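Participant: Could you look at this predicted model? Sequence included:
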Amino acid sequence: MSRPADVPGTVNAPPSTSDLFSLDGRTAIVTGASAGLGARFATVLAQAGATVFAAARRIDRLAELADSHPRIHPVACDVSREADRTRLTDTALTVTGRIDVLVNNAAVSGETRAADESPDAFADVLGVNLTAPFHLARLTAEAPLPTGATPGGGRSIINVSSILGLVSAAPLGGAAYAASKAGLIGLTRELAGQWGHAGTRVNALAPGWFRTEMTADLFGDERSARWVERNTLLRRGGHGHELDGALLFLASDASSYCTGQVLTVDGGWTAR
């Protein structure tokens, strides 16, 4: 009997344990990479062996990040602009000929109180946090599929959502931000359903309260910091490196049979 032809998503041989989280030879794009979790994500993927195109508006910050690792390449990009998004993926394809991993991390927070948020401001937040990830995911999925990119075939798209896409965190949060992060979860599941047959995996990462530039005011205020600690099962906020394992799992062959899922890393916040 003849051997069936390989098809996208077919695992022909399992990777060794030592290679399970390796990204050697692969290309990754990380948006919102100039600071905070995005900068950490770019560094972790580069350390795992990927060539990383780190995108953000603050090119000076990106240059500093690129100086820290030879496999990180800075790309000035405002994800709210369609032309910038197209240029970003074109740059990765021109330089390496492939896109294996997309991390849709760029986001803006918007107003905290719904009463203070105009419809135009609401739409602007969704434009950055939801429309841009959709377009970048489409551009990635439509790019030529590298032959033998992974033992599982295909590529990995990681949408960075939030626990605010799962539960309310009033009085913190924000209507537009919560809506955009919940929308990312719905988008993740739908794209996973539409693109799974081609070997493209789409998952969401939902962090809880992590100490970043965006949450500096939160953790800098004693009362709000205590509120986070009191409502988190581990009684503390998260540190950036505590997302490393989750990111590498979703980006690598370790999650070759995982798609359409939301991986929540929140110290137990949503388990209350």
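Facilitator: That came in fine, so what should we check first? Residues are numbered from 1 along each chain as shown.

Participant: From here on, just use CA atoms for contacts and neighbour counts.
Facilitator: Will do.

Participant: buried set for stretch 235-253?
Facilitator: With burial defined by 16 or more other C-alpha atoms under 10 Å, the residues of stretch 235-253 counted as buried are 236-238, 240, 243, 246-253.

Participant: mind listing the strands for the stretch 151-272 of the chain?
Facilitator: Assigned by DSSP state E, counting those that start in this stretch, the strands in the stretch 151-272 of the chain fall at 156-160, 201-207, 262-265.

Participant: Dump the ones you listed to TSV, plus distance to Asp124.
Facilitator: What follows is the strands of the stretch 151-272 of the chain, written out as TSV (distance: least, C-alpha to C-alpha, whole Å):
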stretch	distance to Asp124
strand 156-160	18
strand 201-207	21
strand 262-265	25
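
Participant: Put this next to the first one:
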Amino acid sequence: GVVAVARTEAQLKETAALDPAGRVIPLPADVADLDHADQLIASARGATGGPLDGIVHAAGTQYRAAAAAVPVAAWRDLMAIHLDAPFFLSTALHRDQLRDGRPGTHVFIGSLTSARGIANIAPYAAAKSALLGVIRTLAVEWAASGTRVNGIAPGYFRTELTADLFADPDRAAWVLDRVPMGRLGDPADLAGAVVFLLSPASGYITGQLLPVDGGWLAG
């Protein structure tokens, strides 16, 4: 089964509904509660009744403002969700996997802002760029144990985090003009990349950030 973690029951029900086969196991928790990272991993393990093979870090939030207008609270919130939580949850899981003597696969959701500057999202870009350093470092540190660590860099997707962006017709047109495939990404477009990086098909790949961007970086 797949353990889905979210703060609200509504989010968990929405995620579980995506799999009619009922393989999604809902687990309400706050991934930003770093003092209980080991406990969250233990709870996820208990929910599946066995060892955990991998993890996908998909929690996210956004704050759009000119850099000079970003408050300290917003900066810290973005760092907590996009950098601190993934790091400490993965290290907690790695300790658990080492106790089992089995390798794991860790997939982080990164960002194209690690490669290109985009205005008005400085906290997000800083957190995601730091996360790329985490991906590479963990990949090198954990390779000897057989554990692989990679990331996915989505392009422009229509999600809750971009709703305000695409509510502006001029901004939406600017984005689409720069995507060679001529459309926004759909969350389903990420599924193949996630499955690939979690599976043995990517068994000799680690420390990489895979763009899923409709050609945005290439354009």
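Facilitator: Perfect, I can see it now. Owing to the predicted nature of the structure, the values given are computational and were not obtained by experimental measurement.

Participant: Just checking the distance from stretch 55-63 of structure 2 to the centre of its chain.
Facilitator: Mean C-alpha position of stretch 55-63 of structure 2 versus that of the full chain (C-alpha atoms, centre = their mean, to the nearest Å) differs by 5 Å.

Participant: okay, and that stretch goes to which residues in structure 1?
Facilitator: Residues 102-110 of structure 1 are the counterpart of stretch 55-63 of structure 2, counting by TM-score structural alignment.

Participant: can you list the residues that contact the matching stretch?
Facilitator: Counting by C-alpha atoms under 8 Å, 6 or more residues apart in numbering, the neighbours of stretch 102-110 of structure 1 from elsewhere in the structure are 28-33, 38, 56, 79, 117, 121-122, 125, 128-129, 133, 136-137, 140, 156-160, 173-174, 176-177.

Participant: just the buried members of these?
Facilitator: The buried subset of the contacts of stretch 102-110 of structure 1 (16+ other C-alpha under 10 Å) comprises 28-33, 38, 56, 79, 117, 122, 125, 128-129, 133, 136-137, 140, 156-160, 173-174, 176-177.

Participant: Give me the residue at the spatial middle of structure 2.
Facilitator: Among the residues of structure 2, Ile109 comes closest to the average C-alpha position under C-alpha atoms, centre = their mean, at 2.7 Å.

Participant: What lines up with that one in structure 1?
Facilitator: Applying TM-score structural alignment, one finds that Ile109 of structure 2 aligns to Val160 in structure 1.

Participant: now Lys128 of structure 2
Facilitator: That one, Lys128 of structure 2, aligns with Lys181 by TM-score structural alignment.

Participant: next one: Gly151 of structure 2
Facilitator: Under the alignment defined by TM-score structural alignment, Gly151 of structure 2 corresponds to Ala204 in structure 1.

Participant: The top helix by length along structure 1 vs structure 2, average offset?
Facilitator: Among the segments of structure 1 that qualify as a helix by DSSP state H, the longest is helix 175-195. Helix 175-195 of structure 1, aligned to structure 2 and superposed, deviates on average by 0.5 Å (mean C-alpha distance after the TM-score superposition for structure 1).

Participant: Would you mind getting the angle between that helix and strand 156-160?
Facilitator: 160 degrees (axes from the mean of the first three to the mean of the last three C-alpha atoms, to 10 degrees).

Participant: For helix 175-195 of structure 1, buried residues please.
Facilitator: Residues of helix 175-195 of structure 1 classed as buried: 175-189, 191-192, 195 (neighbour count, 16+ other C-alpha under 10 Å).

Participant: Kindly report the same for stretch 170-179 of structure 2.
Facilitator: Residues of stretch 170-179 of structure 2 classed as buried: Ala172, Val175, Arg178, Val179 (neighbour count, 16+ other C-alpha under 10 Å).
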